[in-house]
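1. Predicted model follows, preceded by the sequence.
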Amino acid sequence: MIFTVTFNPSLDYIVRVDEMRLGTINRTNYEQLLPGGKGINVSIVLGNLGHPSRALGFSAGVTGVALEKLLADAGVDADLVHVKEGFTRINAKVKAVEETELNGQGLRIAPEDVDALFSKLDVLGQDDTLVISGSVPNTLPSDMYEQVMERLAGRGVRIVVDAERDLLTRVLPYRPFLVKPNNHELGDIFGVTLKTRDEVVPYARRMQEMGAQNVLVSMAGEGGVLVAADGQVYQSPAAKGTVVNSVGAGDSCVAGFLAGLMETGSYQTAFRMGLAAGSASAFSDHLATRSEVEDLMSR
């Protein structure tokens, strides 16, 4: 079974305005309220692709109640730890000529809350997959990713990590099954600027040498690169389409890759399905559906 962990989930309040003006009232012409968080997005897209998963993480307060209601409506099996203090954050995303985000701080997570999450992770074993992704609230220790991987070491769990900078590099010695930086995140790690797929390949190989088994690099309009555990390198341009909303595209790429690998056992097909899922989410105001992904793969 696939499990996802989102340490800092959110309610995403998405609005559009014709023009964003500071210091005055702005009237919206579109609004949407969605469950947010990278692992949660992965679980939603996996469900859309026909693969159940269980979403783990934390929630609190009235916004936590709303989050769990939205997850249930989306068909996600959520098993969140209920935190006593604070509330699930709200991330406001204002789309105008430029896109502006205002992200909440997150929960006040106590040591007993972490213990409760670990007890839920203790059921994982051989042939299970765990996706750990996104930021860590400042009330949690900075080595939360390593703590999870250390706890699951030796159990045969395939672990996928989608995080930035130190959160990602510090887990590489644990040999995660898959890491998915984008080209900007990969460049930040090595202090370079990576614009083309050919430029990405040697740095993805370096990340593999540091411990990652598979390195999937998403590159928005440039497509992506997969340096696979079997030694093969796959590259592809992006599908053609109009970007409507980039939020969740990288998470959709992870979900598509896992779905493709489970269905076919082929890294090449998994790579294509991952890119198609990422594009499908970017080309719509919702997360990728099966029909949208299959349409893009056929093209």
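-> Great, that's in hand. Numbers count the residues shown, from 1 in each chain.
2. When you work out contacts or count neighbours from here on, use the C-alpha atoms and nothing else.
-> Will do.
3. ok, which stretches of the stretch 1-150 of the chain are strands?
-> 2-6, 10-16, 30-36, 53-59, 77-82, 89-95, 99-103, 129-133 (DSSP state E, counting those that start in this stretch).
4. who wins for proximity to Leu186 among the ones you listed?
-> Counting by Cα to Cα, Leu186 lies closest to strand 129-133 out of the strands of the stretch 1-150 of the chain; the figure is 15.4 Å.
5. which residues touch the closest one?
-> 1-6, 38-39, 145, 157-163 (Cα atoms under 8 Å, 6 or more residues apart in numbering).
6. want to try a markdown table for the strands of the stretch 1-150 of the chain, with mean neighbour count and distance to Lys180 as columns?
-> Below are the strands of the stretch 1-150 of the chain laid out as a markdown table (neighbours: other Cα atoms under 10 Å; distance: least, Cα to Cα, whole Å):
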| stretch | mean neighbour count | distance to Lys180 |
| --- | --- | --- |
| strand 2-6 | 23 | 15 |
| strand 10-16 | 21 | 21 |
| strand 30-36 | 16 | 19 |
| strand 53-59 | 25 | 19 |
| strand 77-82 | 19 | 23 |
| strand 89-95 | 20 | 23 |
| strand 99-103 | 12 | 22 |
| strand 129-133 | 25 | 10 |
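7. ok, and here's another one to check against it:
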Amino acid sequence: MIYTCTMNPAIDLFTEFENFEPHVVNRSIFEDYQANGKTINISFMLKKMGIDSVATGFLGGFTGRYIQEELERTGIATDFVSVDGITRINTFIKAGLREFKAVNRGPEISMEAQEKLIKKIGTLSSKDMLFVSGSLPRGVDDAILKKISELSKQIGFDLVLDVSSDTLISCLVDEPYLIKPSDEELAAWLDVDPATFDDEEQLIAAADQLLHKGAQRLLVSRGEKGTMYADGKRVLFTTAPKGQVVNTACAGDTLLATFVGSLIQGETLEDALIYATAAGSSTAFTAGLSDLKDVPELMKQIKLTINVKGARKS
């Protein structure tokens, strides 16, 4: 079974106004509420591919109940730890050409709740896969990531990590199945200028450093430059399709979910990477998560380049 762990979920409230001014009542012309969180998005995208998962993490209050209900309404099983307080609501306001983003802290998570989550993860089997992604809530130390990676090593389940914390480096010795940094996150971990990775050979060398530390696979999101995959034997690059970018926040989640999902469904590595790159772009070109309908057309724009032990071919 696939599990997705979201420790700092949110309801994202999107509102649009003709004008948004201080000291007056501003009335919206559009509003939309979305259950959100990086691995919650992964569960939603896997479901769109016909792949089941169990969503876990921390939820609290009426907002937490809404998120759980939205997941279950979509047919996604849930196994969250209930916490005191209220799961956060983030607000995104669009008024003409102006945009405002208000991201809240959310509840503080007790040690008791954290121990309950670790206990749940400890019940996974060697046949399972766990996605851990996104920010950590108040009260939760980065050390929880290391605890989870150690459990993956002990039990043998596949761990997929998409976190910006420097603690990820210490998790690599536990040989996670896949990590998904952006090129900027990769640069920060290795203390280099992100512009260095305009040279693909420098990006390959950086990926090799993390593979040598224990990561089994890297999937690097590069925005408009496309995607890179590396596993120590092969390096694959894809270009990104062209389109009007509307929403970059969930594109990486879509990329990760559809890449791993495609591999689970038996697609070749090359086809999985092309499909995932198109799907991630599809989400970037829409206000919400992609419905995947335009992915076949976007795939036609993508060029794949393979590097096998230094031999480049297209």
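-> Structure received. The structure presented is a predicted model; accordingly, all values stated were derived computationally and were not measured.
8. How alike are these chains, TM-score-wise?
-> Superposed pair, TM-score by TM-score structural alignment, normalised by the length of structure 1: 0.91. Supporting alignment: 297 aligned residues with a Cα RMSD of 2.0 Å.
9. Select, out of the strands of the stretch 1-150 of structure 1, the one closest to Ser281 of structure 1.
-> strand 30-36 (13.7 Å).
10. just checking, what packs against that closest one?
-> If you count contacts as 3 or more Cα pairs under 8 Å, 6 or more residues apart in numbering; DSSP states H and E, strand 30-36 of structure 1 packs onto strand 10-16, helix 61-73.
11. Show me what the helix or strand containing Lys153 of structure 2 is packed up against.
-> Here Lys153 of structure 2 sits within helix 143-155, counting by DSSP states H and E. For helix 143-155 of structure 2, the contact count by 3+ Cα pairs under 8 Å, 6+ apart identifies helix 111-121, strand 158-162, helix 167-171 as packing neighbours.
12. Just give me the longest helix of structure 2.
-> helix 269-284 (DSSP state H).
13. Would you mind pulling the contact partners of the helix or strand following that helix?
-> For helix 269-284 of structure 2, the following helix or strand on the C-terminal side (DSSP H and E) is helix 295-299. Helix 295-299 of structure 2 is contacted from outside by 241, 274-275, 277-279, 282, using Cα under 8 Å, 6+ apart.
14. just to revisit the earlier point, check the mean deviation of the longest helix of structure 2 from structure 1.
-> For helix 269-284 of structure 2, the mean deviation from structure 1 after alignment is 1.6 Å (mean Cα distance after the TM-score superposition for structure 1).
15. That helix aligns to what range in structure 1?
-> On the basis of TM-score structural alignment, helix 269-284 of structure 2 is assigned to residues 267-282 in structure 1.
16. so which of the helices and strands packed on helix 143-155 of structure 2 comes closest to Leu151 of structure 2?
-> The minimum distance between Leu151 of structure 2 and these falls on helix 111-121, with 7.8 Å, by Cα to Cα.
17. Any idea how far that closest one is from the middle of the chain?
-> The gap between the average C-alpha position of helix 111-121 of structure 2 and the chain average comes to 22 Å, counting by Cα atoms, centre = their mean, to the nearest Å.
18. Buried residues, it. List them.
-> Buried residues in helix 111-121 of structure 2, counting neighbours by 16 or more other Cα atoms under 10 Å, are found at 113-114, 116-117, 121.
19. just the angle between it and strand 129-133, please?
-> With axes from the mean of the first three to the mean of the last three Cα atoms, to 10 degrees as the basis, helix 111-121 of structure 2 and strand 129-133 are set at 150 degrees to each other.
20. so where is helix 111-121 of structure 2 in structure 1?
-> Applying TM-score structural alignment, one finds that helix 111-121 of structure 2 aligns to the residue range 111-121 of structure 1.
21. same thing with stretch 51-61 of structure 2?
-> Counting by TM-score structural alignment, stretch 51-61 of structure 2 corresponds to 51-61 in structure 1.
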